[in-house]
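J.: Got a sequence here, can you build the structure:
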Amino acid sequence: MTVPSTPITARERLLEVIRILEAYSDEDDRLSIHDIHSRFPEDSQVGIGAVREDVAALEESIVFPVSAVQEKLGMPKHYYYDGRPFEIHELRLLMDAISAAKFISRNETNRLLMKIRKLTSRRLAKQLTNELHVAEPSAQDATNIVATVQLLHEATHEKHIVAFQYGRYGTDLQFQLSNEGQDYIIHPLGLVWNNDRYYLVAYYPSVDDIRQYRVDRMRNVRVQDEQFVPNPYFDLQAYTKKMFHMFGGELISLEARFSDKLINVVIDRFGLDANIQDHEDGTFRLKAQVAMSEGLVRWLFRWGGDVKVMHPQELVSRMKEEAEKMYKHYL
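T.: Predicted coordinates for the structure are as follows:
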């Protein structure tokens, strides 16, 4: 015995019209009333006249923007959903950013990409099937960084103190907690994205200093009920601009001579407003306020003999020590 189908309500019919327009229409792929009606389930018992009334109501609505195109007078109108918040190239940028983020697992990446494709019509979503291929595989573990990042964002916004354990991997490839496993209690000031990693910049009251913590090395992160009052004069962007590879340190006045071929490297790092003096011998001089750190030394050494530190003397001495150490390795 066949069970008769139950007609859908007027509200359900309108919602189905909205779903069809969102999924199957766009500016270049418009639908007629017959096209929309044909996408209803056969047992829905919906007449084409009712669909026409729903579409006309949506056309006049400011809540669900539907545009109508009529090529000639007397010809049928064609409709499309005109309220998408993202252009197709913007969705591509979002997808590429997610694919390039090494801290997101493959399964999580696929799930997010599927959601992004639903933000446009099915026809346009087919243009988003090719994915960005990342040259270097992720070396990070399965720590739930996504959830931790969200937690830290909320704590920063709400100005709540955060407690966590911190550590790093040893030569035995086992994760080892620092500070004898004791909690770090900090005031979160902001998250920074650097070299494919998240860093938390925070005030550490125990030492009265601002520190940086790699989020993938944080464990057992908890947001405390207690709140803090941040320094109103602290500028996160200015602070991180002086750092190299997120290493903190005492500010110094760097002066170094670079080969001309490194001009774009220096501009990428210091910006077009960098204090650069061009010389006629194939070099230029850079002056900048930076943090004295291992990160700075490593960055300068990356360019070998194409850079020479002139000032300060403590950095010159540090570069000489590192050069001698490297030379002795190859004797």
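J.: drop to CA atoms for contacts and neighbour counts, all remaining ones
T.: Noted.
J.: Show me the helices in the stretch 51-200 of the chain, by range?
T.: 88-100, 106-117, 122-125, 145-158 (DSSP state H, counting those that start in this stretch).
J.: of all these, which lies closest to Asp225?
T.: helix 145-158 (9.9 Å; C-alpha to C-alpha).
J.: what does the closest one contact?
T.: 103-104, 161-162, 187-191, 215-216, 221, 223, 227 (C-alpha atoms under 8 Å, 6 or more residues apart in numbering).
J.: now the angle from that helix to helix 106-117?
T.: 60 degrees (axes from the mean of the first three to the mean of the last three C-alpha atoms, to 10 degrees).
J.: Please measure how far the first residue of stretch 289-303 sits from its last one.
T.: Terminal residues of stretch 289-303 lie 19 Å apart, using C-alpha to C-alpha, to the nearest Å.
J.: What's the local residue count around Lys159?
T.: In terms of burial, Lys159 registers 21 neighbours under the definition other C-alpha atoms under 10 Å.
J.: swap that for Asp26, sorry
T.: Asp26, neighbours per other C-alpha under 10 Å, totals 23.
J.: so what's it up against?
T.: Counted by C-alpha under 8 Å, 6+ apart, Asp26 has contacts 80-82, 121.
J.: Need the max-distance pair from the residues you listed.
T.: Farthest pair in these, by C-alpha to C-alpha: Asp82 and Ser121, 10.9 Å.
J.: So for those two, which sits in the more crowded spot?
T.: Neighbours of Asp82 and Ser121, each counted by other C-alpha under 10 Å, are more numerous for Ser121; the result is 22 against 16.
J.: Here is a second sequence; please produce its structure as well for comparison:
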Amino acid sequence: MARGANQKLKLPLLERILLQETDEEHPMTVQELIAALEARGVGAERKSIYDDMEALRQLDVDVQSRKGKSPGWFVGARTFELAELKLLVDAVQSCKFITRKKSDALIAKLETLASRHEARQLQRQVYVDRRVKTMNESVYYNIDKLHAAISGAHAVTFKYFEYNVRKEKVFRREGRRYQVSPYGLLWDNENYYLAGFDHQHAELRHYRVDKMAELAVTCLPRQGDGTCENFDIASYAQKHFGMFSGREGQVTLRCRKGLVGVVLDRFGQDVMLVPDGEEHFTATVRAVVSPQFLGWVFGLGDGVAVTGPDWAVAALEEQMEAVGRQYR
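T.: Model (predicted):
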């Protein structure tokens, strides 16, 4: 590109140079900016640079100048602060459902939101205890399809699988497609789940997104509005421990006072706590009494006891008996 040609590219090129090359610690002088433009085949004069900076300000680019020991022009505030980008990078690296390949691609895109100097600080590794990255990259795209289906109130179809001991996919329902009307996506225990109305069983169920295959959004209108009319995704996630199914109901827990924080963390700030003597309190919560819920109770030892209803107490006793038989 000849010098002085394509002057229409000058302003966007200047913005790109500033965004990529500068930050508060790395300003560029006017002469360095002119040289960077000329290296890209666009000529510039000193006076025109000042006019261009004013034009960029009017376009809401936070260009700033500094005099003194380290003079020059740089971009100040950006869409994302460096601390926010670090947080996003950590979240991407820690996320189980995003494959390593997709993690690297997303982080590379996040790096473009900082200067190249600050981007080096984003090239870091986050260690999460016992994290296992999924091998199913289609999860990333399935989530996008499911959001579109929810937004458009359309049903979806998919095949659903588990793994056998040889790590092979085994499709449920002998490989027949599920037909589900999606109502919400939720994140629980490092996995994405779809909560939706199962057309075959005419009830609300949930499915792990990473175990879906050949997902397709149909033109069929969503069903289950009568059953799911008051569906609340947050309430649904709170009741289903680890997304295990079971009998749902109001369960009364008698807990030691030292476990108030544990109960509030699990069931939210709206749960009512009633003092029960000097050292205990009771809490009545709505929960799905599943093996995972009972495991949570077991994990708190003698600090928590299920006191009602009778069927929930019986379920706990049966679980204890079943576990005890394993070791006799």
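J.: tm score of chain vs chain?
T.: In this superposition the chains share a TM-score of 0.88, using TM-score structural alignment, normalised by the length of structure 2; 325 aligned residues with a C-alpha RMSD of 2.7 Å.
J.: quick revisit: between the helices of the stretch 51-200 of structure 1, which one is nearest to Gly249 of structure 1?
T.: Comparing the helices of the stretch 51-200 of structure 1 by C-alpha to C-alpha, helix 145-158 comes nearest, at 23.0 Å.
J.: Tell me the mean distance between that closest one and structure 2 once they are aligned.
T.: Its matched residues in structure 2 lie on average 1.0 Å from helix 145-158 of structure 1 after superposition (mean C-alpha distance after the TM-score superposition for structure 1).
J.: circling back to that earlier point, please narrow the contacts of helix 145-158 of structure 1 to those residing in strands.
T.: Per DSSP state E, strands hold the following members of the contacts of helix 145-158 of structure 1: 161-162, 187-191, 221, 223, 227.
J.: Type out the ChimeraX command that picks the buried ones from the contacts of helix 145-158 of structure 1.
T.: The following ChimeraX line selects those of the contacts of helix 145-158 of structure 1 that are buried, judged by 16 or more other C-alpha atoms under 10 Å:
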select :103,104,161,162,187,188,189,190,191,215,216,221,223
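J.: Redo the contacts of helix 145-158 of structure 1 as JSON lines? Include distance to Glu154 of structure 1.
T.: Output for the contacts of helix 145-158 of structure 1, formatted as JSON lines (distance: C-alpha to C-alpha, whole Å):
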{"residue": "Phe103", "distance to Glu154 of structure 1": "19"}
{"residue": "Ile104", "distance to Glu154 of structure 1": "19"}
{"residue": "Ile161", "distance to Glu154 of structure 1": "11"}
{"residue": "Val162", "distance to Glu154 of structure 1": "11"}
{"residue": "His187", "distance to Glu154 of structure 1": "12"}
{"residue": "Pro188", "distance to Glu154 of structure 1": "10"}
{"residue": "Leu189", "distance to Glu154 of structure 1": "11"}
{"residue": "Gly190", "distance to Glu154 of structure 1": "10"}
{"residue": "Leu191", "distance to Glu154 of structure 1": "11"}
{"residue": "Val215", "distance to Glu154 of structure 1": "15"}
{"residue": "Asp216", "distance to Glu154 of structure 1": "17"}
{"residue": "Val221", "distance to Glu154 of structure 1": "12"}
{"residue": "Val223", "distance to Glu154 of structure 1": "9"}
{"residue": "Gln227", "distance to Glu154 of structure 1": "12"}
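J.: For the contacts of helix 145-158 of structure 1, which two are the farthest from each other?
T.: Applying C-alpha to C-alpha across the contacts of helix 145-158 of structure 1, the maximum distance is between Ile104 and Gln227, 29.8 Å.
J.: Can you check which part of structure 1 stretch 117-127 of structure 2 sits on?
T.: Under TM-score structural alignment, the match for stretch 117-127 of structure 2 in structure 1 covers residues 123-133.
J.: got the end-to-end distance for that stretch?
T.: 23 Å.
J.: now swap in stretch 247-267 of structure 1 and tell me
T.: OK, stretch 247-267 of structure 1 end separation, C-alpha to C-alpha: 20 Å.
J.: again with stretch 17-31 of structure 2
T.: Start-to-end, stretch 17-31 of structure 2 (C-alpha to C-alpha) is 13 Å.
J.: Also stretch 170-190 of structure 1?
T.: 28 Å.
J.: how distant is it from the center of its chain?
T.: Mean-position distance between stretch 170-190 of structure 1 and its chain equals 24 Å (C-alpha atoms, centre = their mean, to the nearest Å).
J.: mind listing what the most centrally placed residue in structure 2 touches?
T.: Residue closest to the mean C-alpha point of structure 2, counted by C-alpha atoms, centre = their mean, is Trp187 at 6.9 Å. Contact partners of Trp187 of structure 2, counting by C-alpha under 8 Å, 6+ apart, are Tyr193.
J.: same check, this time on the one 10 residues further on
T.: Contacts here follow C-alpha under 8 Å, 6+ apart; on that basis Phe197 of structure 2 touches 180-183, 203-205, 223-224, 228.
J.: Which of those residues are conserved in structure 1?
T.: Retained contacts for the contacts of Phe197 of structure 2 in structure 1, judged by both residues aligned by TM-score structural alignment, their matches' C-alpha atoms under 8 Å, are 180-183, 203-205.
J.: quick revisit: could you list which of the contacts of Asp26 of structure 1 belong to strands?
T.: Short answer: those in strands (DSSP E) are 80-81.
J.: Now stretch 200-207 of structure 2: buried residues?
T.: For stretch 200-207 of structure 2, by 16+ other C-alpha under 10 Å, it's 204-207.
J.: ah, wrong one, I meant stretch 136-145 of structure 1
T.: 143, 145.
J.: now the end-to-end length of it.
T.: Counting by C-alpha to C-alpha, the terminal residues of stretch 136-145 of structure 1 are separated by 19 Å.
J.: coming back round to it: out of the buried residues of stretch 200-207 of structure 2, which comes closest to Phe298 of structure 2?
T.: Nearest member of the buried residues of stretch 200-207 of structure 2 to Phe298 of structure 2, counting by C-alpha to C-alpha, is His206, at 24.9 Å.
J.: Work out for me the element the closest one sits within.
T.: strand 203-208 (DSSP states H and E).
J.: Give me the contacts around that strand.
T.: 191-198, 224, 227-228, 243.
J.: Would you map the strands across structure 1?
T.: Going by DSSP E, structure 1 shows strands at 66-69, 78-81, 160-169, 175-177, 184-194, 197-204, 209-214, 218-227, 251-259, 275-278, 283-291, 307-311.
J.: if I line the two up, what does Gly211 of structure 1 land on in structure 2?
T.: Wrong residue type there; residue 211 of structure 1 is Arg, not Gly. By TM-score structural alignment, Arg211 of structure 1 lines up with Arg205.
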